[in-house]
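> return a 3D structure for these sequence lines:
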Amino acid sequence: MTTPNHLVIVCGHGIYLGGPQNGHDESEWLIEPYKKGETPTFMAHIKAGADVVNSDPRSVLVFSGAATRPETHLSEAKSYCNLALDNNYFPPTLVGSRVLLEERALDSYFNILFSLILYWRQHPSNHWPERITVVSHEFKRTRLVDGHCAAVGFPLDRVTFLGINPPSLKAEDQASNQLTLGQWEQDPHGASLDLLAKRQKRNIWGVSQALFLDKNEATKAGLEGQIRTSKDGSQTLLDYKGCIRPWAT
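Predicted structure coming up:
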């Protein structure tokens, strides 16, 4: 197998339940009311990630997103992979090797961070990706790249962003995103009570929000002393001057 060096992250925004239309009928999805009409865009995100993993033999595709609905234990990540398989976006043989499921992220910061850690954990050499590609909405580019990728310390000159917006995107949707972006500007790692509470509300099934299995694994990853632990056991990275993340070297 060719040594991977490219992490492709597709951020989850809904849960595909399966059905005869393979996701082309919105009734086959669990989505919030304000996302009505957006499922074709979610499918375009999945297809964009699949296109990269099909064209770049050194890429690893990660679908990222936890189970966030009381109706099902199915995660956003698993449902995206199911949709890709139902639509023949990539060969089933890639699943588990070059297509991975990150099933713990409850917001966009953790789409990035948990995916990086999963990539590292899944490779025998325990190396970090040389570059990443993030697939999400175009209007979230600033938050994901200049916000989250910068906050976790991944070099921005090694980040590619593939942005696909819903065709019916409204100005108020972008304004709402800017409000959220402002919260992240004040709190780049999402450790504030406000952003923590949002994750807790989404964590219907009590999925662990610790970055690593234990202190030994954090040390092996090169992140010992760089982790903040909240009262509920969830973790984010610490932010301090002079800190160099292992994936930045």
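> please count neighbours and contacts with C-alpha atoms only from this point.
Will do.
> OK, contacts around residue 15?
Shown in contact with residue 15 (Cα atoms under 8 Å, 6 or more residues apart in numbering): 29, 30, 31, 74, 75, 76, 79, 80.
> which residues are in contact with stretch 81-99?
Stretch 81-99 has contacts (Cα under 8 Å, 6+ apart) with 16, 18, 22-23, 43, 46-47, 50-51, 53-54, 59-63, 101.
> report the buried residues of that stretch.
Residues 81, 82, 83, 84, 86, 89, 90, 95, 98, 99 are the ones in stretch 81-99 that count as buried (16 or more other Cα atoms under 10 Å).
> stretch 15-27 too?
Those would be 15, 16, 17, 18, 22, 23, 26, for stretch 15-27 by 16+ other Cα under 10 Å.
> from the contacts of residue 15, pick the one nearest residue 171.
residue 31 (20.4 Å; Cα to Cα).
> and for the closest residue in space to the closest one that isn't next to it in sequence, the neighbour number?
Excluding the flanking residues, the one nearest residue 31 by Cα to Cα, 6 or more residues apart in numbering is residue 14, at 5.2 Å. If you count neighbours by other Cα atoms under 10 Å, residue 14 ends up with 24.
> now swap in residue 58 and tell me
16.
> pretty sure it contacts residue 3?
Yes. Taking contacts as Cα atoms under 8 Å, residue 58 lies within contact range of residue 3: 6.2 Å.
> pretty sure residue 238 contacts residue 224?
No. Look at residue 238 against residue 224 with Cα under 8 Å: they stay out of range, at 10.5 Å.
> compare these two (neighbour count), which wins?
Between residue 238 and residue 224, counted using other Cα under 10 Å, residue 238 has the larger neighbour count: 17 against 12.
> how near is that one to residue 119?
Noted for residue 238: a distance of 21 Å to residue 119, by Cα to Cα, to the nearest Å.
> cool, residue 153 as well?
Applying Cα to Cα to residue 153 and residue 119 gives a distance of 16 Å.
> and this one, please, so the two structures can be compared:
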Amino acid sequence: MNNYPFGSNSPKSFNAYPRGDFDIESGTIRRTKKSRNSSFFLVRMIKSLANRLHYCYKLHPFLVFFVSLAFGVTILIVLSLYEHRYRMLRNYGKLDDGFGNYYPYAKLKNLVMVAGHSVYTSSTCGKVDKEDSWFLESYQKNPGQAATFLRHIKEGVENSARDDAALLLFSGGETRKDAGPRSEAQSYWTVAESKGWFGKEESVKWRALTEEHARDSFENLLFSVCRFRELTGTYPQNITVVSYDFKEERFANLHRSAIGFPESRFFYTGTPASSTSKEGALKGEASVRAQFQQDPYGCIGTLKKKKVGRDPFHRSIPYPNGCPEIEGLFRYCGTAPYQGTLPWA
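Sure thing, here's the model as predicted:
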């Protein structure tokens, strides 16, 4: 007698039911679905997409070319913007990351900037409130003019004395050829020193410094922000500007807006012009303000020529080397507001 195994190949083996799971209650067979290979399916999708693109290219070659080119350029622009933003924020984030000891004023958070208007030319400091001790332009030769400079210096010192976290900067370059290679900023610092810092020497002197390259009011603000970064390793949380009261609109609106600094963190201390120069000062200010409205960054036309004229010793400006995060702002020249990323925005 032959013994046959009852395996799948046995002549006696048979399938009583079709392959699958038999449901006894319903009497139906549930077919087992074969799982798709996901990687194989993805390859087929890519091939299908490639075939469709190839077909479209044959029908409309120029259209496909320009669409592809536009898509590629868009991707490059987006990647470039994100890369620039990432690099800037990474650098900015590292300002206080282990480098605080390298910045002599790292603990100071706010900026008080006094805008310079003249160069002190006297060989002594005994007549700081006299006009003949200062180099004055024709429109500045008015009784009481020197006293207004002294008032600005005092206001800057007193503002700083009220804020222990403030860095005081006198701003102004070597703007007058006949005054010699002496800066407005250094002149103001020297006068403050001669006045004993108006009784605030111990509190203020150690954190009172200069920015000696600005040639106009916009540069007074922008350069001082960069100088603050050089000295502290970061950018000011708050800014206070000290100048004439009739220049408030120029500084607090035009210049502040041009650098994109928040209005809620910007403050202005204005002092009056001398009584004999007020009328002429207001007329001159209206003219300059109109020029900055047309040229917010002072980089074209009349404002640019004025800056060139205020650089008689052809000084090289070091900025923005000390504030690389806002290099784009320094390079920008246009009538519309700067659209780049700013650390304080």
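> coming back round to it: mind listing what the residue nearest to residue 31 of the first structure touches?
Contacts for residue 14 of the first structure (Cα under 8 Å, 6+ apart) come out as 29, 30, 31, 32, 39, 42, 76.
> let's have those in JSON lines, adding secondary structure and neighbour count.
Below are the contacts of residue 14 of the first structure laid out as JSON lines (DSSP: H, G, I helix; E, B strand; the rest coil; neighbours: other Cα atoms under 10 Å):
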{"residue": "29", "secondary structure": "strand", "neighbour count": "18"}
{"residue": "30", "secondary structure": "strand", "neighbour count": "20"}
{"residue": "31", "secondary structure": "coil", "neighbour count": "18"}
{"residue": "32", "secondary structure": "coil", "neighbour count": "10"}
{"residue": "39", "secondary structure": "helix", "neighbour count": "24"}
{"residue": "42", "secondary structure": "helix", "neighbour count": "25"}
{"residue": "76", "secondary structure": "helix", "neighbour count": "30"}
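> out of these, who's nearest residue 178 of the first structure?
Using Cα to Cα, the contacts of residue 14 of the first structure come closest to residue 178 of the first structure at residue 32, 19.4 Å.
> for the first structure, what spans make up the helices?
39-55, 76-86, 108-121, 141, 150-152, 171-186, 193-202, 215-221 (DSSP state H).
> just the buried ones from the contacts of stretch 81-99 of the first structure, in PyMOL syntax?
Of the contacts of stretch 81-99 of the first structure, the buried ones go into a single PyMOL selection, burial set by 16+ other Cα under 10 Å:
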select buried, resi 16+18+22+23+43+46+47+50+53+54+59+60+61+62+63+101
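> how many neighbours does the corresponding residue of the first structure for residue 295 of the second structure have?
Matched by TM-score structural alignment, residue 295 of the second structure corresponds to residue 187 in the first structure. A total of 16 residues lie near residue 187 of the first structure under the criterion other Cα under 10 Å.
> try residue 221 of the second structure
Using other Cα under 10 Å, residue 221 of the second structure has 23 neighbouring residues.
> now check the first structure for the residue matching it.
Aligned counterpart of residue 221 of the second structure in the first structure: residue 112 (TM-score structural alignment).
> for that match, give me its contacts.
By Cα under 8 Å, 6+ apart, the neighbours of residue 112 of the first structure are 9, 148, 149.
> so where do the strands sit in the second structure?
Along the second structure, counting by DSSP state E, strands occupy 21-23, 28-30, 110-115, 119-120, 134-135, 166-171, 208-211, 238-244, 266-271.
> output those strands as TSV; include the columns distance to residue 279 of the second structure.
Shown next, in TSV, are those (distance: least, Cα to Cα, whole Å):
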stretch	distance to residue 279 of the second structure
strand 21-23	102
strand 28-30	99
strand 110-115	21
strand 119-120	23
strand 134-135	21
strand 166-171	26
strand 208-211	30
strand 238-244	13
strand 266-271	15
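> ok, which of those comes nearest residue 344 of the second structure?
Across those, closest to residue 344 of the second structure is strand 238-244 (Cα to Cα), at 9.9 Å.
> contacts for that closest one, please.
109-115, 152, 155-156, 251, 265-273.
> give the aligned range of it in the first structure.
Per TM-score structural alignment, the counterpart of strand 238-244 of the second structure in the first structure is residues 131-137.
> what about the matching stretch, distance to the chain center?
Mean-position distance between stretch 131-137 of the first structure and its chain equals 9 Å (Cα atoms, centre = their mean, to the nearest Å).
> now do stretch 206-219 of the first structure
Going by Cα atoms, centre = their mean, where stretch 206-219 of the first structure is centred and where its chain is centred differ by 17 Å.
> again with stretch 188-203 of the second structure
A distance of 32 Å separates the centroid of the chain from that of stretch 188-203 of the second structure, by Cα atoms, centre = their mean.
> same question for stretch 84-94 of the first structure.
On Cα atoms, centre = their mean, the centre of stretch 84-94 of the first structure falls 19 Å from that of its chain.
> can you give me the end-to-end distance of it?
Stretch 84-94 of the first structure stretches 11 Å from its first residue to its last (Cα to Cα).
> how many neighbours does the alignment partner in the first structure of residue 283 of the second structure have?
Alignment note (TM-score structural alignment): residue 283 of the second structure maps to residue 175 of the first structure. Per other Cα under 10 Å, the neighbour tally for residue 175 of the first structure reads 12.
> would you mind measuring from residue 175 of the first structure to residue 140 of the first structure?
11 Å.
> same check, this time on residue 28 of the first structure
Distance from residue 28 of the first structure to residue 140 of the first structure, by Cα to Cα: 25 Å.
> between those two, which is the more surrounded one?
residue 140 (21 against 17).
> returning to that earlier point: right, so of the strands of the second structure, which gets closest to residue 40 of the second structure?
The nearest among the strands of the second structure, by Cα to Cα, is strand 28-30 at 25.9 Å.
> find me the equivalent region of that closest one in the first structure.
By TM-score structural alignment, strand 28-30 of the second structure lines up with nothing in the first structure.
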